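Student: okay, sequence plus prediction incoming.
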Amino acid sequence: MEISSPPRSNATDLLVSTSSDISHLTELLTAAGLELGPGGTDAHRPPRRVLNTPRYAAMQARFDRFGSDGITMMCSTAGLQVCLDMGERDRVATRWAALHALGPVLLAVFANSARLGGRSTPWVSARTRAVLGTEPARTRRGAVSGDPAAEWAARVLDTPLICWRHGGPDWTAPPRVTFAEWIGGALPGVPTTEDMDYHLSTMFTPIRPRGYFEVRYLDSQPPQDWMAPVALLIALFEDERVVDEALAAAQPAVGRWLHAARVGTADPRVAGAARAVLDLGLRSLPRLGLPTDLHDEVTRSLDRRLAAVPAPHGGDLR
């Protein structure tokens, strides 16, 4: 199941309208004897594809070359995605850098996928482990530089095709042919802007630029506790001064994606950054102007997360 809210101009409207959608979906599922799962992975069943469409058949054919992570990502994971403005032109690179710096911190704080396919895993976020292992060219984090648009464009062009839509029922692309090579004549026909848009939809990076920033590194949360990470991200990116502070607060954990996915805030560097980021988020939350009941609910959730972060101690996980 997927709920995709329309853009909202303020946090209150977003949280209230999405809550209403979740309540409606919950009622429909209850009537059918079903309920929303609480985690970011299917804790009970092995992955099994049920959508028999050309796109998903081509995706599985591509991902199976790299192992089992791809089918796991496709069939057994669920994420919470938050879309944020890119900001003014002179702030795009900083906001991009901040979102990447915050990735290990927030995926650790909100890790919610330790079980997979009926078994406990050694990962607090088995979803992140599966996504990052699916196909590195397509799922690893983006490059952080002063010109993220140029870096992203080069990466997209150099990424192999998953789907080659050429009129037949089989969309499986020839192995290793990149979009740039298609432009250069490696495949029949000339790719269109629609083909490029479709290729972009097969990029599964932790942050995906789409004219805005689509943050994709959070595990799905329990139905009653999804608002806290959403409100936290909005609070951290509502004011450019706070963005700068968030970037600085997250620095100790930069690049520690697998550490965070494996042990969460048990990693001392991630824990230190998490305390600073959560404290900053709690101090910034009043700027959102949430109604008292929503503000209190989000605050309680973030306070609980902060209290669960281990206190400083010696040692370092490498």
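Tutor: Received, thanks.
Student: only C-alpha atoms from now on, for both contacts and neighbour counts.
Tutor: Will do.
Student: okay, and the spatially most central residue of the chain sits in which element?
Tutor: Nearest to the centroid of the C-alpha atoms of the chain, with distances taken as C-alpha atoms, centre = their mean, sits R216, at 1.4 Å. Using DSSP states H and E, R216 maps to strand 213-219.
Student: elements contacting that strand?
Tutor: strand 79-84, helix 92-109, helix 126-134, strand 207-209 (3 or more C-alpha pairs under 8 Å, 6 or more residues apart in numbering; DSSP states H and E).
Student: helices along this structure, start to end?
Tutor: 11-31, 54-63, 69-76, 92-109, 126-134, 136-139, 148-158, 179-183, 193-200, 227-237, 240-249, 257-263, 268-284, 292-308 (DSSP state H).
Student: tell me how far R55 lies from A173.
Tutor: 11 Å (C-alpha to C-alpha, to the nearest Å).
Student: what does A78 give?
Tutor: 26 Å.
Student: from memory L218 sits against G79, does it?
Tutor: Yes: contact criterion C-alpha atoms under 8 Å: L218 and G79 qualify, at 5.7 Å.
Student: ok, these two, which is more surrounded?
Tutor: L218 (27 against 19; other C-alpha atoms under 10 Å).
Student: who's in contact with the more buried one?
Tutor: G79, L80, Q81, L106, L107, F110, A111 (C-alpha atoms under 8 Å, 6 or more residues apart in numbering).
Student: okay, one more to line up with it:
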Amino acid sequence: MAKTSPIIEHKSQMIEHLMAGCKPKPDWRIGTEHEKIGFCLKSLKPIPYEGGIKSILEGLQRFKWDPVFEGENIIALKRDGASVSLEPGGQLELSGAPLEHVHQTCREVSQHLREVKEVADEINAGFISLGFRADTKLEDVPIMPKGRYKIMRDYMQKVGTLGREMMFRTCTVQTNLDFSSEADMVKKFRVSLALQPIATALFANSPFLEGKLNGYKSYRSRVWLDTDADRTGMLPFVFDEGFGFEQYIDYALDVPMYFVYRGGDYLDASGKSFRDFLDGKLDVVSGEKPSLSDFDDHLSTIFPEVRLKTFLEMRGCDTGPWGELCAMPAFWVGLLYDQSALDTAWDLVKDWTAEERDQLRRDVPKMGLQTPFRNKTIRDLAVAALAISREGLNARAKLNAHGENETVFLQELDEFVRTGKSNADRLIDKFNGDWNGDILRVYEDCRY
């Protein structure tokens, strides 16, 4: 019998719930998530659910993945602490298991991509590594059969102009990292928020829109600027004196709700108040108070550049080729998991103003590594951040079978800052050069 989640009677329960994420350093883990865009090999059109995504999820079960259903529809798989799930427009996501070092993460990513390719090949499908669909129009993206996505899809029309674009045409890579205490969480939260635009520039990989150049290096990041201001952004209050778990909960409680999950169904609570829910005054479940499980569901509908749960999620990057899926967690682990590196990173960003941080967030999607900042560029900041990350990874000294530590995963990022060209810049050069403006070449060049 499933355990019943405790009913929330006091704010202290929510604070304690987040504080339960505090772990001693030896127990810190790395969880990496990435999405990818599927396409039919012959038509190059998106993969539908029936006869496509559904078949892939069914086929992956040969690798000992257990299916997860919503009604009669298979919507996810689970195995050994990891999951494969279905995003709104058929993007396939791997949410990796909590692992000790990036070498394990890279093995996990490689195994997953091999499994997906084997199954996808059988139905003449493939997947590409881009942060935004290169040539598919919004109306041509198939809708996946998940209840929460219908509620989100309808609500997005009311709160921003690009919310549906985010749902159906973007792809990201994220990493989830631990903290030891409230003070440790706060410092990591501040450093990672400030440096998130630098990561966005390094991993920029979405320069196309409907077959043409869109004028951005990370159009995925641009889309988030006009998705839903109530639940996105750079969270300036995180830098306020006295910030901690309670202040984040206060913020979360003021973010409008999407849904309440009851009996296998998603009840539409879009735009309603979680504070009313706490008082038993939410009309869709009249008289009920929320459980901690309801609170977790609500936290999962908040999308700032860094998100707090019982861990911290780095959310600022476009998905990319295999090497970048490994580089992304390595970059953040080096910055945040060694105390000396974390202190140095804080020294780098601690005098940046809220206005400067917000301006970087707005400028980087368009200009990438060339974005100006205080008589320098983001490229210069990326050089500094990579040097700090390398120091942190060296100090961790987590070796693979060849005696290499995790700094091996920074090499591609080193090349980006050496040349001043991210993956987006390389794709722009190809589009204007060898591809001769033929966007369909992206399906060959960016296929996993």
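Tutor: Happy to help now that I have it. From a predicted model like this one, the values you see are computed outputs, not experimental measurements.
Student: for the second structure, identify the residue most remote from the centre.
Tutor: The second structure, C-alpha atoms, centre = their mean, max distance from centroid: G287 (35.0 Å).
Student: any idea what that one aligns with in the first structure?
Tutor: By TM-score structural alignment, G287 of the second structure lines up with G189 in the first structure.
Student: do T371 of the second structure as well
Tutor: By TM-score structural alignment, T371 of the second structure lines up with D267.
Student: now do the contacts for the nearest residue to A261 of the first structure once chain neighbours are set aside.
Tutor: Once flanking residues are discounted, A261 of the first structure sits nearest to S125: 4.8 Å by C-alpha to C-alpha, 6 or more residues apart in numbering. S125 of the first structure makes contacts with G40, L107, A108, A111, N112, S113, A114, D219, A261, R262, G264, as judged by C-alpha under 8 Å, 6+ apart.
Student: what about the longest strand in the second structure?
Tutor: strand 30-40 (DSSP state E).
Student: what span of the first structure is the helix or strand just after it aligned with?
Tutor: Heading C-terminal from strand 30-40 of the second structure, the first helix or strand you meet, by DSSP H and E, is helix 54-59. No residues of the first structure are matched to helix 54-59 of the second structure when aligned by TM-score structural alignment.
Student: and the contacts of helix 54-59 of the second structure?
Tutor: Applying C-alpha under 8 Å, 6+ apart, the set of residues contacting helix 54-59 of the second structure is P67, I74, I75, A76, L77, V116, V119, A120.
Student: swap the cut-off to 7 Å and go again
Tutor: I74, V119, A120 (C-alpha atoms under 7 Å, 6 or more residues apart in numbering).
Student: V50 of the first structure - how many residues pack around it?
Tutor: 8.
Student: actually D154 of the second structure, not the one I wrote
Tutor: 12.
Student: which position in the first structure pairs with it?
Tutor: Aligned partner of D154 of the second structure by TM-score structural alignment: A61.
Student: for its match, which non-adjacent residue is closest in space?
Tutor: Here the residue nearest A61 of the first structure, using C-alpha to C-alpha, 6+ apart, is T172, at 7.0 Å.
Student: list the contacts for that neighbour?
Tutor: A58, I162, C163, W164.
Student: now, among the residues you listed, which is nearest to L302 of the first structure?
Tutor: I162 (39.0 Å; C-alpha to C-alpha).
Student: pull out the buried residues from the contacts of T172 of the first structure.
Tutor: A58, I162, C163, W164 (16 or more other C-alpha atoms under 10 Å).
Student: those in strands, which ones?
Tutor: Using DSSP E, none of these sit in strands.
Student: farthest pair in those residues?
Tutor: A58 and W164 (8.6 Å).
Student: what touches both of the two?
Tutor: With C-alpha under 7 Å, 6+ apart as the test, A58 of the first structure and W164 both reach W171, T172.
Student: what residue of the first structure matches up with I123 of the second structure?
Tutor: By TM-score structural alignment, I123 of the second structure lines up with A32.
Student: thinking again about what came up before, between R55 and A173 of the first structure, what contacts are shared?
Tutor: What both R55 of the first structure and A173 touch, as defined by C-alpha under 7 Å, 6+ apart, is the set C163.
Student: so what would you say the end-to-end distance of stretch 43-58 of the first structure is?
Tutor: By C-alpha to C-alpha, one end of stretch 43-58 of the first structure lies 26 Å from the other end.
Student: which residues are contacting it?
Tutor: Residues contacting stretch 43-58 of the first structure (C-alpha under 7 Å, 6+ apart): 71-72, 75-76, 115-118, 162-163, 169-172.
Student: E151 of the first structure: which of these is nearest?
Tutor: Distances from E151 of the first structure to those, taken by C-alpha to C-alpha, are shortest for I162, at 20.5 Å.
Student: grab the nearest non-local neighbour of the counterpart of the closest one in the second structure.
Tutor: Taking TM-score structural alignment, the alignment pairs I162 of the first structure with Y258 from the second structure. Once flanking residues are discounted, Y258 of the second structure sits nearest to S270: 4.0 Å by C-alpha to C-alpha, 6+ apart.
Student: for the one you found, which residues are in contact?
Tutor: S270 of the second structure touches Y155, P256, M257, Y258, F259, counting by C-alpha under 7 Å, 6+ apart.
Student: now V230 of the first structure
Tutor: V82.
Student: give me the aligned partner of it over in the second structure.
Tutor: Matched by TM-score structural alignment, V230 of the first structure corresponds to P329 in the second structure.
Student: any idea how far Q411 of the second structure is from H101 of the second structure?
Tutor: Taken as C-alpha to C-alpha, the span from H101 of the second structure to Q411 of the second structure is 17 Å.
Student: which of those two has more neighbours?
Tutor: H101 (23 against 13).
Student: the first structure: which residue goes with the more buried one?
Tutor: By TM-score structural alignment, H101 of the second structure lines up with N10.
Student: pull out the buried positions in stretch 150-158 of the first structure.
Tutor: Of the residues in stretch 150-158 of the first structure, those buried (16+ other C-alpha under 10 Å) are W152, R155, V156, L157, D158.
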